[in-house]
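*Asks:* Predicted model, plus sequence, below.
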Amino acid sequence: MSLDWDRVTAFAAGLPGAERSTHYGGPAVKANGNAFVAPGREEGSFCLMIDRDTVDMLKATDPDTYWQTPHYEGWPAVLVRYGTADPDRVLAMIERAHGQALAKKRPRPRPAKKKA
C-alpha cells in the first residue's frame, strides 16, 4: 500500500472524534480542535503533529521517512514522506498523534476580525 494525501487524510478523519478542518488556512485533520495531520511545506511529505520525544525517535529510527526542515525543528511536528517503506508504521503514528490531539485541551476560539 502506498500513501498519498487522500489516503492519509481518509485514514486520519476516520478515527474516533476526528474531523476534516483547516489549520493555518490549509486543509488538516483535527481531533478536539487540535490539528494532527496537515500538508507539509515540502512536496512528497505531510506534517504529523506529535510530541517531540516521538519526533526524535522517528527521525533516529527511520530518517528516510521522518524528517524535518529548519522550519519544523524544535516543534512537536515531523514531516512524513509518502513513499515510506513502512506505511503501517506511519498509520500507527497517525493513530498516536490522534490520541495526543484528543488528550490536549481544546484551543480557545479566536475572536472574529472586525470589518473596517
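*Replies:* Received the coordinates, thanks.
*Asks:* Please count neighbours and contacts with C-alpha atoms only from this point.
*Replies:* OK.
*Asks:* From the contact counts, what lies against the helix or strand that contains residue 11?
*Replies:* Using DSSP states H and E, residue 11 maps to helix 5-13. On a contact count with 3 or more Cα pairs under 8 Å, 6 or more residues apart in numbering; DSSP states H and E, helix 5-13 meets strand 18-23, strand 26-31, strand 34-39, helix 87-103.
*Asks:* thinking residue 34 is in contact with residue 99, fair?
*Replies:* No. At 10.6 Å, residue 34 does not count as touching residue 99 under the criterion of Cα atoms under 8 Å.
*Asks:* Put this next to the previous one:
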Amino acid sequence: MRKAAERLLEVETGNSYGTPALKVGKKSFCRVKDADTVVLMVDLEEKEMLMAAAPELFFETDHYKGWPAVLLRIHEVSPDELAHRLERAWLRMAPKKLVKRWRDGGSPT
C-alpha cells in the first residue's frame, strides 16, 4: 500500500483500530483490515458503484453498511488500480490546501 501511495503528499503510516494505516492530516484514508482485506474511504455513491462494477474486488460486511468505506481484496487488485483507489481515498480525506498543492504539481514528502 505504501508504495502505491508514494506519489501522494504528506502520507504518514500509523495505526487505525490496531492495524497498519495510511493517513493524511491525521485522518486515515486506508487501513489493513486483515491479511487479505484493506478498508478504503470512499463516497457512498462511489462505494455502491465499485461493488456493482467489480464485486470480485470490492465488497462490504454488515459492519460497513451505510459507512463511507469499502473493503478491497488486496491480493486481487492490480497495482495501477490500487494506486488509483488510494489516490481517490487520499483526495477525499486530505486538507483542501494540500490537495491544491498536489494538483499544482507538488512533490511527495
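*Replies:* The structure has been received and is ready for your questions. Note that the structure is predicted; figures quoted are calculated from it, not measured.
*Asks:* Tell me how they score on TM after superposing.
*Replies:* Here the TM-score for the pair of chains, by TM-score structural alignment, normalised by the length of structure 2, is 0.76; 96 aligned residues with a Cα RMSD of 1.9 Å.
*Asks:* Give me the range in structure 2 that stretch 63-75 of structure 1 lines up against.
*Replies:* With TM-score structural alignment applied, stretch 63-75 of structure 1 matches the range 55-67 in structure 2.
*Asks:* Which one of residue 34 and residue 99 of structure 1 is surrounded by more residues?
*Replies:* More neighbours surround residue 34 than the other of residue 34 of structure 1 and residue 99, with 23 against 19 (other Cα atoms under 10 Å).
*Asks:* Nearest residue to that one in space, please, no chain neighbours.
*Replies:* Of all residues not flanking residue 34 of structure 1 in the chain, residue 101 sits nearest, at 5.4 Å (Cα to Cα, 6 or more residues apart in numbering).
*Asks:* end to end, how far does the match of stretch 63-75 of structure 1 reach?
*Replies:* By Cα to Cα, to the nearest Å, the extent of stretch 55-67 of structure 2 from end to end equals 17 Å.
*Asks:* next one: stretch 40-56 of structure 2
*Replies:* 15 Å.
*Asks:* Any chance you could list what contacts that stretch?
*Replies:* 29-31, 57-59, 66-73, 76, 85-86, 88-89, 92-93 (Cα atoms under 8 Å, 6 or more residues apart in numbering).
*Asks:* at 6 Å what do you get?
*Replies:* Stretch 40-56 of structure 2 has contacts (Cα atoms under 6 Å, 6 or more residues apart in numbering) with 29, 30, 58, 59, 68, 69, 70, 89.
*Asks:* Then stretch 90-109 of structure 2?
*Replies:* So stretch 90-109 of structure 2 is contacted by 7, 8, 9, 10, 24, 29 (Cα under 6 Å, 6+ apart).
*Asks:* Could you tell me which of those residues count as buried?
*Replies:* 7, 8, 9, 10, 24, 29 (16 or more other Cα atoms under 10 Å).
*Asks:* tell me the SS of residue 72 of structure 1?
*Replies:* coil (DSSP: H, G, I helix; E, B strand; the rest coil).
*Asks:* Nearest residue to it in space, please, no chain neighbours.
*Replies:* Excluding the flanking residues, the one nearest residue 72 of structure 1 by Cα to Cα, 6+ apart is residue 78, at 6.8 Å.
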